[in-house]
Every structure is written in C-alpha cells, then in structure tokens.
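> Here is my input, please return the structure:
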Amino acid sequence: MPKIRVIVVDDSALMRSLLKEVIDTAPDMECIAAAPDPIIAREMIRELNPDVITLDVEMPKMDGLDFLSRLMRLKPTPVLMISSLTEHGSEVALRALELGAVDIIPKPKLDIAQGIQNYADEIREKIRMASKAKVRALAKEHVASPSHSADAVLPKSVRPLMKSEKLIIVGASTGGTEALKEFLLPMPPDAPAILIAQHMPEMFTKSFANRLDSLCRITVKEAEHGERVLPGHAYIAPGHSHLVLGVSGANYVCQLSQAPPVNRHRPSVDVLFRSAANVAGRNAVGVILTGMGKDGAAGMLEMRQAGAYNFAQDEASCVVFGMPKEAIAQGGANEVVPLKDMTQKVLAWLAANGGRALRI
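This is a model prediction of the structure:
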C-alpha cells in the first residue's frame, strides 16, 4: 500500500525537524518535503502533489490563513493546522476550519520537543484521517487515552421522564465545525433547545460557541454545569467535559462530567446520546454529523430504542463518513439526510410529531 505523502510547512526549523521525525517513524507515511514559508511550500505542493499538508498559522511572507484560503480555492488538499492553544490562536484556528482545514494539531507552548513527542500518536492518527477526508474547493482528546463505553459515565436506562418539551441532540467530530454552522444557521429563534457534543480541544469550544452565537438567530453558548436548558439556545459541550442531559424539578439541565474519556473522547457523543435516551426518550431528536470513528453509534441506537427519532448525515456531504456510517450500520438512524436538508428535515419532523410549527 502506498505511503501517505506529507509536506510540513512551518517557519521553525525545530518544528519541521520534529514533525518530520514523527511522520517518518510511522510505517504508513512519509514526510516528502518541509518548507519554512508558504511561498516555498507553494512550489513544493505543485511539484510533489502531497496527500496531506501540515500548516503553521503565523509565518513570514504570507499568513497561514491567507495561504490556506488560496490553496483551497486553487488546489483543495487535506490540511492540518498547527496552532498554539491560546485564546487568540483559537479564534485563528476556528477561522482555519471555516476555510477548509480538516483538523487542528495543538502546538505545545513549552518544551516543544517533548510536547510533540507526547502528541506523536495523535498527529499520526490525524494525518491518517486527513488523508481519507473529502475536501472541496473553497466557496464562500488524546488518542492514547483508554477506550471506555458510556457505562464509565452513567448507567443505561430506558425510563425517560414524562415531559412534552422537545430537544435536539447533536454529535459531530471531524468536519463538524462547518457542518454545525450549516445546521444551526437556519434555526429559528424559537427552535427547541439543542445540546451538542463536538470533538474539539478545550481551548477552542468557548471561542467556537461565541463565533456561532454571532452568526445564528438562536443563542449559542458553551454549556455550564447546572444551567437550565432553554428553547432557542444551543449548548456546546466544553472540550474538557462530557455533556450530560439531566433534570432538576420540571426542567432539563446541563450537567458536566469529567469521568474518563469514552471512545477516546471527552466530550463523548455516546455519553450525550445515552443521557438523552435516559431522560428525554421520545421527546428527543438525534442528529449525527460528519466524523471519524464510531462515537455516538451505540448512543444513537439507545435513543431510538427509547423512542427518539434520529437523523444521520449522508456520505456525500460528510468530510469523513465514519460516525454516521456506524450509526446507520447499528440501526440507530431513522433517516439518512444530506447536510443541506438536515435542519429543514428535523424541524419538519418536530412540527409533525407534537412540536410547534417552526419556520426556517
């Protein structure tokens, strides 16, 4: 099988050397070139046609985001952004995802050599994932963590509360930042409450929520422990915690848990979906979007068994058809829907099944 061919673009000679070593020690990939700036990288990419590019954000001669924008317009290629996990950097990284980057690799702040080695398995896994991702021309947690099931966070139950309030429960991973934006933008201000588990480093989730909040008609925020779940609001799981749907009196509430990662992720989609099965039952609508792996498949089946109605994103519109594919295979999805139709399909189903008529 041919090796995954990677070009590293970073103005730091140390980073180029470290990333090349991480890549070249894997038997299924090789660093075919390393460039100190986008101008040199442009010629390398044109000549060598790599499978994946790792790209720094702040570089001389041309900003990484500017280069990414041009690349995705002229020669769409899977790109992994290298970003320091700072508040400013997180905003830049989110912009990179909007421009078409497949994912983000955190750049260590201190002891770069050791930090890169600590992330080596994750870097290699993200390169493998990126090599399989579908990228389109631009138009307008640690992998080594032990794998647990949702049992590590909360027990399974199929005795939901007797309530009539509807909820939308969403899971996503690779490619999910843009998929979530497309899903949430058409939501009307009086939409049912939406709870979201998106695989994302903890320093990015608050900035991601703030960005969506500035674009959407609904309120989008990072979930807080114990807060009431309200219509017209979307709650995004913080990158450091599982998001669990709970209840306090007659109200749904957000609960956060730092229990072990599930399916190597915290937040885990399986955990959120199971909590919706436990608490909301038939009052929940499940949505699973683009992502690598199987997180969410078992939880979506539990939701369906508890009476929820579930939608999975179709293969053609996914960046990575992993999570939806597994959910469909396990029988958790009632419908398979293109991303462009997802919001309308969900709202139409809610209107026809006990929810208020909502207009996009």
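> Going by C-alpha atoms from here, please, whenever you check contacts or count neighbours.
Will do.
> From the contact counts, what lies against the helix or strand hosting residue 299?
Of the helices and strands defined by DSSP states H and E, residue 299 is found in helix 297-305. Helix 297-305 sits against helix 269-279, strand 284-288, strand 309-313, helix 323-329, with contacts defined as 3 or more Cα pairs under 8 Å, 6 or more residues apart in numbering; DSSP states H and E.
> That one to strand 309-313, inter-axis angle?
Put simply, helix 297-305 runs at 140 degrees to strand 309-313, going by axes from the mean of the first three to the mean of the last three Cα atoms, to 10 degrees.
> I have a second one here; can you model it like the first so I can compare?
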Amino acid sequence: MSSVKKSAIRVLIIDDSATMRGLMAHALQKDPGIEVVGYAGDAYGAREAIKTLNPDVVTLDIEMPRMDGLTFLEKLMRLRPLPVVVVTSKTESAEEIEVSALKLGAAHCLFKPAGAAGASLFDALPGKIREAVQQGAEEAPSDRDSSVGSEINPKKRIFLGASTGGVDALVSVLRSFPRNCPPTMIVQHMPKKFIPLFAQRLNTLCAPTVQIARGGTKIEPGRILIAPAGEHMRLSRRDPDICILEDRPPVNGFRPSVDVLFKSAAEVVGKHCVAALLTGMGRDGADGLLSIRMAGGVTLAQDEETSVVWGMPRVAYELGAVDRPLPLRKIAASLLDPCRTPALRDAS
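Down below sits the predicted model:
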C-alpha cells in the first residue's frame, strides 16, 4: 500500500470475490483520507485480519463461504464492535438483508453493481465509510441539540417517501434529526414483517421517537410516524394534528402509498409542508410531491448517483416537482433548514 497520512481511515475489505475486492479498493483509494489496509475472503480470515490490522471500519459481504456475513456481523458487534458497511449482492431478499444488517449494527447497506461495468456505483462507498466512522460502532443516539426547537416554526411538517434502498437512505437522513424535530411522517414500501424491525432499529439510532402509526395517533414535534403495512396514512382534514389510517385500494400498486400521504399533506398543510422523495422503483409519490410544490411547500428528491433505484425521484424531477435532485448527504439539512424559519417571518 502507498504511504498515507496517519489520520487516514483504515479499511478492511471482506468479500470472497477478488473482482469485487479490487473494485471497492479502487473506489476507496481515490480518497486520500482513506487507506485500504487489507483484505479477507471469508469470516475466519476477517477475524484474524481485524486482530492483526486493527482497522477503523470494515466492508462486509453477506454471501460468503463457511460463515455468512450476518452471522459474522452479530459476532463482531458482540465481541469487538466496529463500524461496518455491508456491501452485498442485490437479491430478492435484499430488503430482509438490509433490515437485518442494520438491526445487527451495520452503519450502512450498499448493493454491489452487476459486474465491472457498474463499478461507478461504488463511488458512494467512500462517503459511506466516512459516515460509518463518524457514527461509531453502534453507539446510542446522542441527545442532539433540542434548542433548535425554539427556532422551528410549529406549523412545519416533514413528509418522506421511499421504496427500494429506502431503509439505508432513511437511516442516513433521520440520524441527523434533533430530538425535538418537526412532526415527521414516512411511507416506506416494505414487507409487513420487516416494518416493526425497521421502526425498532430507527429508535435505537435516532434522537426523536420513532413508531408505527395508528389511527388517531397525535402528530407532534419529536415524533416520527411510519405507515403500517396494508393501510394508507394521511392527515385528518378536521384536525391536522391527527393521523388517519385507511383500508382503501392500493394506489400505484402500493398500500400504503406515498402519493396518498403527500396529496393529503398538500391539501391539509399546504405551504407548511417540507417533503422529500427518496430512492425507489416506479412513480409512487411523484404526483403527490408535485401537489405539495403547487401548494407552496418545499420539495426535495434524491439524485441518481446516491439512489439504489432512481425511479420515484426521477419521475418527480421530470414532472417539475423539484428544481434539481440532491445527493443523500444533503437531504437532512435541506429538510430541517426550511423548518427553522423564525416564527415572526412566517406567522401566517
């Protein structure tokens, strides 16, 4: 390895594919603040490499011989906690793997490109490595500065929609939210059995309270509501501080649907909406985001480079619901900043 600064982040790459190890190393070595200190082809080699090399962070494949990555991750977090970025193949069970990895303590979960032609998708890896080190090895959420609450316009609400790749994207966004964040409502397309695990995981990582919405749940500062599987979530027209759940037909093939939430927000909250459409396949949420923009709200969409699937945000951009897509790292601040407008400046 070439000499680098002592302060460089030391990375161990764990993957049974020499090709993938090479692609990841190439992407990481473009960052002068990151040093790839070693490689391991399976969990047993990784165990010895961690003892010998003492890395700051590891990348971890899930499908490996002799011991799968999730089993190794559980042992690692129990015996020698380290920041971990899971980098694995996209399969039918990707959502299950993503939720399980995050629940076990991984900082992020990325999906491998299909062969060398997709190597540019690893461009996001250095940023994920840096975020993982900053987060630390599964530390409890800090009591983030709740004094910003005095600067938050109490009328502001945040609305988020995501699908494929949204678990990791939402973790990245919500970890930056202060304990007394604006009321936040989320629709994430996800199989029913994973939603409780996801909500539980977010609660361990985020300063605000995260819970699965119920009909009649109060919408208030410091609370993040996730739509349950099989029910649409919207705001009450009679009381904008109340969450309503409805067993109506799917919209855009989904129940819950992002469009249902976003269109409800545009109708009930109007210009006080701050909404973002994150990574996901299809177009759910694009029309709703446009409705929020037409109502005077703030609208954001994740960009192609940082999305696992640039479907929903792309359609929103093409419809004119956003001026330009943003990289994931800028989404949290772009959601919170419009909510910090002094009350006297937006008293209407």
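> nearest to residue 263 of the first structure, of the helices and strands packed on helix 297-305 of the first structure?
Across these, residue 263 of the first structure has its closest neighbour in helix 269-279 (8.2 Å, Cα to Cα).
> in the second structure, what residues pair with that closest one?
Aligned by TM-score structural alignment, helix 269-279 of the first structure falls on residues 258-268 of the second structure.
> ok, average deviation of the matching stretch from the first structure?
Stretch 258-268 of the second structure: mean distance to aligned residues in the first structure after superposition is 0.8 Å, counting by mean Cα distance after the TM-score superposition for the first structure.
> residues in contact with the helix holding residue 299 of the first structure?
With contact meaning Cα atoms under 8 Å, 6 or more residues apart in numbering, helix 297-305 of the first structure is reached by 158, 269-274, 276-277, 281, 284, 286, 309-310, 323-324, 326-328, 330-333.
> Where in the second structure does it fall?
So helix 297-305 of the first structure sits over residues 286-294 in the second structure, by TM-score structural alignment.
> mind checking how far that stretch is from the chain centre?
Mean-position distance between stretch 286-294 of the second structure and its chain equals 21 Å (Cα atoms, centre = their mean, to the nearest Å).
> how close does that stretch sit to the first structure?
Mean for stretch 286-294 of the second structure is 0.8 Å (mean Cα distance after the TM-score superposition for the first structure).
> Only the buried residues of that stretch, if you could.
With burial defined by 16 or more other Cα atoms under 10 Å, the residues of stretch 286-294 of the second structure counted as buried are 286-293.
> Kindly report the same for stretch 92-111 of the first structure.
Neighbour counts over stretch 92-111 of the first structure (16+ other Cα under 10 Å) mark 92-94, 96-108 as buried.
> what's the answer for stretch 213-232 of the second structure, then?
Neighbour-count burial for stretch 213-232 of the second structure, with 16+ other Cα under 10 Å as criterion, is recorded at 213-214, 218-232.
> End to end on it, go ahead and measure it.
Taking Cα to Cα, to the nearest Å, the first and last residues of stretch 213-232 of the second structure lie 10 Å apart.
> matching residues in the first structure for that stretch?
Here stretch 213-232 of the second structure aligns to the first structure at residues 223-242, judged by TM-score structural alignment.
> Could you give the separation of the matching stretch from the chain centroid?
Taking Cα atoms, centre = their mean, one finds stretch 223-242 of the first structure lying 16 Å from the centre of the chain it belongs to.
> just stretch 36-54 of the second structure next, same as before
Stretch 36-54 of the second structure sits 28 Å away from the centroid of its parent chain (Cα atoms, centre = their mean).
> Any buried residues in it, and which?
36-43, 46, 49-50.
> The first structure: matching residues for stretch 155-164 of the second structure?
Alignment note (TM-score structural alignment): stretch 155-164 of the second structure is matched to residues 165-174 of the first structure.
> those strands in the second structure, which residues are they?
Per DSSP state E, the second structure carries strands over the ranges 9-14, 34-40, 57-60, 84-88, 108-111, 157-162, 184-188, 209-212, 223-226, 232-235, 243-246, 273-277, 298-301.
> Residue 122 of the second structure: which of those strands is closest?
Residue 122 of the second structure lies closest to strand 108-111 among the strands of the second structure, at 8.7 Å (Cα to Cα).
> For the closest one, give me the average deviation versus the first structure.
For strand 108-111 of the second structure, the mean deviation from the first structure after alignment is 4.3 Å (mean Cα distance after the TM-score superposition for the first structure).
> Quick check: which helices or strands does that strand pack against?
Strand 108-111 of the second structure is packed against strand 84-88, helix 94-104, with contacts defined by 3+ Cα pairs under 8 Å, 6+ apart.
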